[in-house]
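Student: Have a look at this prediction, sequence included:
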Amino acid sequence: MAHRRIDLDDLLPRLKEVHPHLTPISARDVVVADWVRLKCRYGCKAYGKHLGCPPYSPTPDETRKILAEYAVGVIARFEAVPDRGVPPQRLHHHLWESINRAHEEVFQLERRAFLAGCYKAFGLNALPCTFCATCIPEEEERVGPFDARNCRHKEKVRPSMEACGIDVFKTLERAGYHLSVLESYSQAFALFGLVLLD
């Protein structure tokens, strides 16, 4: 298969058939920082419980090397619809359906790009995976790096941006989004995914 340069003008309308809220971004504008995974390790209750999260996800150094092999990607924006029956302090479950929809659509965006000839297409999600009620690390006492092969949805599980060390705020700012830290669980917010194209 011969390599060809991506024609975003041609590809973007096809991707928008999967999800309409897309913003192109240069891979050089995706910001990776070592501090990001501290938020996973010391702030997230899902740390170590999902195969798309640390310590199973790519490290910031690996992510920098991977990004150097891409030129462009698209940011996908998703409206978050919380489950009012679950306390917001249980964020993962509070947003379960929204996360699930975002993860499924990021996978479908990656697949559409791949079928359009972008064979390097790879998606990165927001927040921990929700394809299963519990993940293998939650079910087994000891899980090593090779246990990821037992993932029940291996074909479509992708790590979250933050799990890979991507500074999501700074990256979205570079893509033209104007964000601020939310001061209350009652404020509306969005989830974001990233699909690297080439």
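Tutor: Now that the structure is in, tell me what you want to look at.

Student: C-alpha only now, for contacts and for neighbours.
Tutor: Fine.

Student: Now do the buried residues in stretch 51-65.
Tutor: The neighbour-count check on stretch 51-65 (16 or more other CA atoms under 10 Å) flags 51-60, 63-64 as buried.

Student: and it, how far apart are its ends?
Tutor: Here the two ends of stretch 51-65 are set 21 Å apart, with distance taken as CA to CA, to the nearest Å.

Student: can you point me to the longest helix in this structure?
Tutor: For the chain, the longest helix by residue count, based on DSSP state H, is helix 96-115.

Student: just to revisit the earlier point, in strands only, show me the buried residues of stretch 51-65.
Tutor: The members of these all map outside strands under DSSP state E.

Student: sorry, back to before: what lies in contact with the longest helix of the chain?
Tutor: Here helix 96-115 makes contact (CA atoms under 8 Å, 6 or more residues apart in numbering) with 11, 14-15, 18-19, 76, 78-83, 119-127, 129-131, 156-158, 191-195, 197.

Student: Structure two is appended below for comparative analysis:
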Amino acid sequence: MPTCKDEQDLVAYARRNGASDAVIVSTRDIGVEDRFAAFCRQPQCEQYGRSIHCPPHTPGPSGFLKWAAAHPRALFFKIDVPSAALFSDERRQVFQLLQETAAAIEHKALQTGYRKALAFAGGSCKAVFCHADPDCAALASPAQCRHPQVARPSMSGFGIDVAKLFAIAGWDMQWEGRHGDGTTTPMANVSGLVLLESRDVQRMTI
């Protein structure tokens, strides 16, 4: 049975394996709103509908709330990156690191005893892992994802309020941004979330 120590071991694992920082949060505190999920389609993201992990192929905010109800806790992590990297050819590598980090933490959680751990990352897995392929293989028939071990859904498609998660974690959220003079903010964050079920929630505190 997972324990509070298991949670802290997962936090330490995340920090050793790609995350700049990580915390455990209660899923009751995670904000979920339809308006955030709507940003995927209005204005439409260029990856909208191109991946099994992107809207409209995901269960959206209502689906996430059902999962959260069955997963009282979550590990939230961030990766600090130079903002300029998100406006360069390095952008795909940044989101690949994010996807792989989320998947690695999920895998570690499964090994620890969280048999229903679920990871969420950011960006489109299609743009990261299958950018050179015309279609998402998981949307084909028969459906078979090319990268099931590392491809994870984006938090944005589920309406997750990432800014609120940063506030809960006590972190300053650094937005990627390009100024009028062509310069960018020095640093930015990308982030992920891993839902953790527990049969011993009442004895756990953050």
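Tutor: Nice, thanks for sending it over. Quantities reported herein were computed from a predicted structural model and do not represent experimental measurements.

Student: Put one on top of the other, what's the TM-score?
Tutor: Here the TM-score for the pair of chains, by TM-score structural alignment, normalised by the length of the first structure, is 0.80; 187 aligned residues with a CA RMSD of 2.8 Å.

Student: quick one on the thing from earlier: taking the contacts of helix 96-115 of the first structure, please make a PyMOL selection of just the buried ones.
Tutor: Filtering these down to the buried ones (16+ other CA under 10 Å) takes a single PyMOL command:
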select buried, resi 14+15+19+76+78+80+81+82+121+122+123+124+125+126+127+129+130+131+156+157+158+191+192+193+194+195+197
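
Student: Spell out for me which residue occupies the centre of the second structure.
Tutor: Centroid check for the second structure by CA atoms, centre = their mean gives A121 as the closest residue, at 2.1 Å.

Student: ok, it to S191 of the second structure distance?
Tutor: From A121 of the second structure to S191 of the second structure the distance is 6 Å (CA to CA).

Student: Could you do A19 of the second structure as well?
Tutor: 9 Å.

Student: list the residues that contact both of these two?
Tutor: 77-79.

Student: Do you have the strands of the second structure handy? List them.
Tutor: Using DSSP E, strands in the second structure cover 21-26, 73-82, 118-120, 187-196.

Student: With distance to S156 of the second structure as extra columns, can I get the ones you listed in JSON lines?
Tutor: JSON lines is the format used below for the strands of the second structure (distance: least, CA to CA, whole Å):
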{"stretch": "strand 21-26", "distance to S156 of the second structure": "18"}
{"stretch": "strand 73-82", "distance to S156 of the second structure": "14"}
{"stretch": "strand 118-120", "distance to S156 of the second structure": "9"}
{"stretch": "strand 187-196", "distance to S156 of the second structure": "10"}
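
Student: which one of those lies closest to C145 of the second structure?
Tutor: strand 118-120 (16.1 Å; CA to CA).

Student: and that closest one, which stretch of the first structure?
Tutor: Alignment of strand 118-120 of the second structure against the first structure: residues 122-124, by TM-score structural alignment.

Student: Tell me roughly how far that stretch lies from the second structure on average.
Tutor: Its match in the second structure and stretch 122-124 of the first structure itself, once the structures are fitted together, sit a mean 0.7 Å apart by mean CA distance after the TM-score superposition for the first structure.
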